[in-house]
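Enquirer: Task: produce atomic coordinates for the following.
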Amino acid sequence: MTSRILLVSPAMSVSLRQARFDDGGSLDDGGAALARSAAGSLPPGARVLLSPGARCRETARALGLDAEPAADLAGLDVGRWRGRGLDEVGAAEPEAVGRWLADPACAPHGGESVLDLCARIGRWLDGTRSAEGRTLAVVEPEVVRAAVVGALGLSAALFWRLDVPPLTVTELSGRAGRWNLRLGRPLGAPGAD
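Expert: Model (predicted):
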């Protein structure tokens, strides 16, 4: 049996455009319009899930998906940095940001470490191995990164070297204890099925 998971990154939001840690804000107008234009471009899923954040909910709605929030698929908890700009945090706490970007076990913001996120998403991936049919999930970019790290058995130190553009699909297909990967197809482009 082959497991198939399509991970859809959310459309552009104001926070993302301003390089701020997610603050629960909405999609920007352009991101919402792009998501609406991609409605109908995804194959049906036996399960349709989403990260519980606003931009994932709004992206799923714009894509015409009836998705269930899944706490296991929540984005990285950045604690007290939530809503702050990366430049702002970098200026106020340069050593903490440097440690955080270099050491996946570090969580100077008081939230979740990258290593913890990768472990959480790895457990979720393991739980989907026996699932029948396709799983479709609209998830934060860091969840996609963590899934790729887990699926390929990469070091969590590579987490920040994986770019996940808005409104792209990353496909994982698994069988016989391993995952294969198809990266970053823009929504609406052929080849999702």
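Enquirer: use CA for all of it now, contacts and neighbours both
Expert: Fine.
Enquirer: List the contacts of residue 71.
Expert: 51-52 (Cα atoms under 8 Å, 6 or more residues apart in numbering).
Enquirer: Distance of it relative to residue 100?
Expert: Applying Cα to Cα, to the nearest Å, the value for residue 71 to residue 100 is 23 Å.
Enquirer: and what of residue 185?
Expert: For residue 185, the distance to residue 100 - Cα to Cα - is 29 Å.
Enquirer: Check residue 76 too.
Expert: Counting by Cα to Cα, the gap from residue 76 to residue 100 is 13 Å.
Enquirer: The two - which one has more neighbours?
Expert: Neighbour count, other Cα atoms under 10 Å: between residue 76 and residue 100, residue 76 has more, with 21 against 17.
Enquirer: where exactly do the strands run in this structure?
Expert: Per DSSP state E, the chain carries strands over the ranges 3-8, 47-50, 68-69, 134-138, 168-175, 178-186.
Enquirer: Next, the buried residues of the first one.
Expert: Okay, so that is strand 3-8. The neighbour-count check on strand 3-8 (16 or more other Cα atoms under 10 Å) flags 3-8 as buried.
Enquirer: For stretch 127-142, measure first residue to last.
Expert: The straight-line separation of the ends of stretch 127-142 (Cα to Cα) is 19 Å.
Enquirer: Also stretch 41-53?
Expert: Length of stretch 41-53, first residue to last, Cα to Cα: 22 Å.
Enquirer: Check which residues of it are buried.
Expert: For stretch 41-53, by 16+ other Cα under 10 Å, it's 42, 45, 47-53.
Enquirer: packing partners for the helix ranked longest in the chain?
Expert: Taking DSSP state H as the criterion, the chain has its longest helix at helix 114-128. Judged by 3 or more Cα pairs under 8 Å, 6 or more residues apart in numbering; DSSP states H and E, the packing partners of helix 114-128 are helix 141-152.
Enquirer: here's the other one to compare against:
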Amino acid sequence: MRCSGECSTRPSECQGRAHVNARITLVSHSSTSATAAAAFPAGEPLDVRGRSWAVAARGLLPRADHIGSGPAPACGQTCDALGLVAEVDPTLADWDLGRWRGRTLDEMAAGEPDAVQAWLADPTAAPHGGEPLVALLARVEAWLTTVPVGHTIAVTGPALVRAAVVVTLGAPPGAFWRIDVPPLTTTDLRGGPPRWTIRATGVALAGPRRPAEGVDGLDEAH
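Expert: Okay, the predicted model is just below:
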């Protein structure tokens, strides 16, 4: 970044500082059958409710310079309903929960109580055979360093939005379980790599969200 000479910061202190002309709008995809069942996501498409919400929100997002989407069907269908032409980004793929995908937390807690307890207590644990929490956080942190100048919209799963909040705050991994991201809500980050700030999170795009409408298997893990 070229120094304009209009600030009070000495040039030697400017080196390595964050760009301040970048913005990310993270959009959690709209509702699916997993949302309604409080199950871990398994690539489900939008349900009727989710399509209705997304169609109602068409045109409400601000203009963007870059639009990315996770590869999950719900992400692509959310983009279509919102009128977004997005490039699929594998980095925005939903959290891989291995053989627990499509199951509810209650089911897993009843069948594998020790495994579930280890997963909730240890961010390096992956008893489901998928991606541990620390790997998810590292993936999202790496993605945040690649976001270009301008406004980027990224449509992805709620777990990635939660991870972005944790990483941006520099919070411990356990903070992930204390963040709620309902479907079809936005989280706004400003600044740029390596320093982002959170302007807002969990903002509904269309209509009010009752608490029960924002629950999935991950939210149940609180």
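Enquirer: And the helices in the second structure, which stretches?
Expert: 11-14, 33-37, 48-56, 73-82, 105-111, 113-121, 133-144, 158-169.
Enquirer: so the last one corresponds to what in the first structure?
Expert: So that's helix 158-169 of the second structure. The aligned range for helix 158-169 of the second structure in the first structure is 141-152, by TM-score structural alignment.
Enquirer: compared with the second structure, how much does that stretch deviate?
Expert: With mean Cα distance after the TM-score superposition for the first structure, stretch 141-152 of the first structure departs from the second structure by a mean of 0.7 Å once superposed.
Enquirer: Contacts for that stretch next, please.
Expert: Contacts of stretch 141-152 of the first structure with the rest of the structure, by Cα under 8 Å, 6+ apart, involve 7, 9-10, 73-76, 117-119, 121-122, 125, 154-156, 158-160, 162-166, 170, 172, 178-181.
Enquirer: now with 6 Å?
Expert: Outside stretch 141-152 of the first structure, the residues that touch it by Cα atoms under 6 Å, 6 or more residues apart in numbering are 9, 118, 121-122, 159, 164, 179.
Enquirer: So which of those wins on neighbours?
Expert: Ranking the contacts of stretch 141-152 of the first structure using other Cα under 10 Å puts residue 9 first, with 30 neighbours.
Enquirer: And it, what's its match in the second structure?
Expert: Aligning on TM-score structural alignment places residue 9 of the first structure opposite residue 28 in the second structure.
Enquirer: which residues touch that match?
Expert: 155-158, 183-185.
Enquirer: ok, now with 7 Å
Expert: The contact partners of residue 28 of the second structure, by Cα atoms under 7 Å, 6 or more residues apart in numbering, come to 155-158, 161, 183-186.
Enquirer: and what of residue 82 of the first structure?
Expert: Residue 82 of the first structure makes contact with 21-23 under the criterion Cα under 7 Å, 6+ apart.
Enquirer: What residue, apart from its backbone neighbours, is nearest it spatially?
Expert: Spatially, and ignoring its direct neighbours in sequence, residue 82 of the first structure is nearest to residue 21 (5.2 Å; Cα to Cα, 6 or more residues apart in numbering).
Enquirer: can I get the strands of the first structure in a markdown table with distance to residue 37 of the first structure?
Expert: Below are the strands of the first structure laid out as a markdown table (distance: least, Cα to Cα, whole Å):
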| stretch | distance to residue 37 of the first structure |
| --- | --- |
| strand 3-8 | 15 |
| strand 47-50 | 19 |
| strand 68-69 | 22 |
| strand 134-138 | 16 |
| strand 168-175 | 13 |
| strand 178-186 | 12 |
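Enquirer: of all those, which lies closest to residue 59 of the first structure?
Expert: strand 134-138 (7.5 Å; Cα to Cα).
Enquirer: Check which residues of the closest one are buried.
Expert: Quick answer for strand 134-138 of the first structure (16+ other Cα under 10 Å): 134-138.
Enquirer: can you check stretch 25-43 of the first structure too?
Expert: Quick answer for stretch 25-43 of the first structure (16+ other Cα under 10 Å): 26-28, 31-32, 34-36, 38-39, 42.
Enquirer: what does stretch 57-66 of the first structure give?
Expert: Residues 57-65 are the ones in stretch 57-66 of the first structure that count as buried (16+ other Cα under 10 Å).
Enquirer: Which residue numbers in the second structure does that stretch align to?
Expert: Mapping stretch 57-66 of the first structure onto the second structure (TM-score structural alignment) gives residues 76-85.
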